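Engineer: structure, please.
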Amino acid sequence: MSKKFVCRAEEIPSGGLKEVEVESGLKVLVANAGGDFYACQAICPHQEVPLCEGLFDGEVLTCHMHLWQWDIRTGAPQGLAESPLQLFDITVEDGVIYLAPPSALDSSELFKGLPRETLTRLQALCRPETHPEGSTLYQVGDPAEDLYILEGGRVEFLIGRDERTTPAGFVLRTGEVFGWAALMDGQPSRIARATCLEKSSVLRMNGKEVLKVLESDPASGYLVMRRLAELITRYLTASGAK
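Structural biologist: Model (predicted):
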C-alpha cells in the first residue's frame, strides 16, 4: 500500500487546522504545531462533531461542542475527554504532506485509535513472522504467552480437543487479533488451536510486555480491555451457535 497525498504544507498556517479527504475517502484533520504537522481523525470520538470547527492553541485541540481536549502530538485525552484521539502517520516531502500506509497494529481491532506514543511503544514489541500453509501457530494446552495480529493470509481456529473440536471462525482481514489469552490473568494455557489455511504473516507480541505498556496508559488500557471483552464474547458466541 502506497502513501497518499493529503495537501501542501503551505495550506496550513502555524497554529492552523485543515480537514482533508484523502484518496481512499478517509477524512483526516491536519494540524500545524509550530511547523510540525500532525494528522488525526476528523470527527470527535464523543459525538459527530467536525473537529476542524474546534479550537487549537498549537498543542491542545479542543472540540467546541462539549470541550473535550487532546494533546495533538500524542492523541492523549485531557480534561473532560474520556477517549483518546486516533492519530495517523504522515510524512512531509518537498512541502507536500502524505498519509503513510497503516500498519496491522494501527488498524487492529484492539489497538486502533490509541495515542501515538502508546502505539509506538507497542510497535516496538512486535515481532514479524511468516508461516507456511498448514502450519500450526499453537495447540490447545500450549502456554498462552504471545498475542498475534494478522497482517496477511487466513487462520482457522478450532476450540476443544481431538474429535471434540469446534470451528470458531476465520481471521480474514488485516488487523484481526488472536491468541488473546495472553492478555488474561489466570489463563496460562491455550483453549484453541490456530492453523494457517494459507501462507500467513503475523505480528507476534508478548502478552506480559503488552500489559506493562497498557498499565502505563490507564485510559488506553481500559479501552483495550473493553474491546477484548467484546472480542471474546463475539468469538465464543459464534462458536456456540455452531
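Engineer: drop to CA atoms for contacts and neighbour counts, all remaining ones
Structural biologist: Will do.
Engineer: so which bits of the longest helix anywhere in the chain are buried?
Structural biologist: What stands out as the longest helix in the chain, according to DSSP state H, is helix 218-241. Neighbour-count burial for helix 218-241 flags 219-221, 223-224, 228, 231, 239 (criterion: 16 or more other C-alpha atoms under 10 Å).
Engineer: and those residues, which is closest to residue 11?
Structural biologist: Closest approach between the buried residues of helix 218-241 and residue 11, by C-alpha to C-alpha: residue 220, at 32.7 Å.
Engineer: second chain to compare with the first, below:
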Amino acid sequence: MNWPNDSWHQIGDIADIPLRGARCVKTPQGKIAVFRTAENEVFAIEDHCPHKGGPLSQGIVHGTAVTCPLHNWVISLKTGKALGADQGEVRTLPIRIEDGALFIALDSLMMAAE
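Structural biologist: Sure thing, here's the model as predicted:
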C-alpha cells in the first residue's frame, strides 16, 4: 500500500475488527496493532511487546489493556506502557473513526522515529 503525504490514512473499517480483538496494519515504520475493546473503543499501538517483542495483536484484550501472548505482560492500550511491576512501553498512534472507517495518523509515528 502506498501511503500519501496526508497525515490521516484510512486503514479499514471498524467492522473488520471483532470486539475484544485486533488487526495488524503494515506501515513503512513497522506493524501497527489496531484494537477494538468490548466497549467499542479503538486504539492503535506498535505491534511488539517491549519485553521480548511478542505480537501484541495476538494477545488477549481486556478493558483497555492487552496481555502479550508470550510472557503475559499487560500493556495499556491508552498509553502503551506496561502495567503492574513490568516496565517498558510501545508507541501509540492517534486513531479516529468516521462513518465506520478507521484512520490512523502515521505522521506521529514518523516524527517519533526521527
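Engineer: need the max-distance pair from the buried residues of helix 218-241 of the first structure.
Structural biologist: Pairwise distances among the buried residues of helix 218-241 of the first structure were taken by C-alpha to C-alpha; the largest, 30.7 Å, belongs to 219 and 239.
Engineer: list the contacts of residue 122 of the first structure.
Structural biologist: Residues counted as contacts of residue 122 of the first structure (C-alpha atoms under 8 Å, 6 or more residues apart in numbering) are 210, 213.
Engineer: can you tell me the SS state at it?
Structural biologist: When classified by DSSP: H, G, I helix; E, B strand; the rest coil, residue 122 of the first structure comes out as helix.
Engineer: what does it align to in the second structure?
Structural biologist: Aligned by TM-score structural alignment, residue 122 of the first structure pairs with nothing in the second structure.
Engineer: separation between residue 122 of the first structure and residue 32 of the first structure?
Structural biologist: 26 Å (C-alpha to C-alpha, to the nearest Å).
Engineer: how about residue 79 of the first structure?
Structural biologist: Taken as C-alpha to C-alpha, the span from residue 79 of the first structure to residue 32 of the first structure is 22 Å.
Engineer: neighbour count winner among these two?
Structural biologist: More neighbours surround residue 32 than the other of residue 79 of the first structure and residue 32, with 23 against 10 (other C-alpha atoms under 10 Å).
Engineer: helix/strand/coil for the residue in the second structure sticking out farthest from the centre?
Structural biologist: In the second structure, the residue that sits farthest from the middle, by C-alpha atoms, centre = their mean, is residue 85; the gap is 21.7 Å. On the three-state scheme (three-state DSSP), residue 85 of the second structure is labelled coil.
Engineer: which residues in the first structure form helices?
Structural biologist: Using DSSP H, the helices of the first structure run over 104-107, 116-123, 207-215, 218-241.
Engineer: among the ones you listed, which comes closest to residue 149 of the first structure?
Structural biologist: helix 104-107 (6.8 Å).
Engineer: now for the closest one, which elements pack on it?
Structural biologist: Where contact means 3 or more C-alpha pairs under 8 Å, 6 or more residues apart in numbering; DSSP states H and E, helix 104-107 of the first structure is packed against helix 116-123, strand 146-152.
Engineer: what range does the last one cover in the second structure?
Structural biologist: So that's strand 146-152 of the first structure. Against the second structure, strand 146-152 of the first structure falls on no residues (TM-score structural alignment).
Engineer: show me how far that strand is from its chain's centre.
Structural biologist: 12 Å (C-alpha atoms, centre = their mean, to the nearest Å).
Engineer: just the longest one next, same as before
Structural biologist: Here helix 116-123 of the first structure is found 10 Å from its chain centre; the criterion is C-alpha atoms, centre = their mean.
Engineer: appreciated, that's everything.
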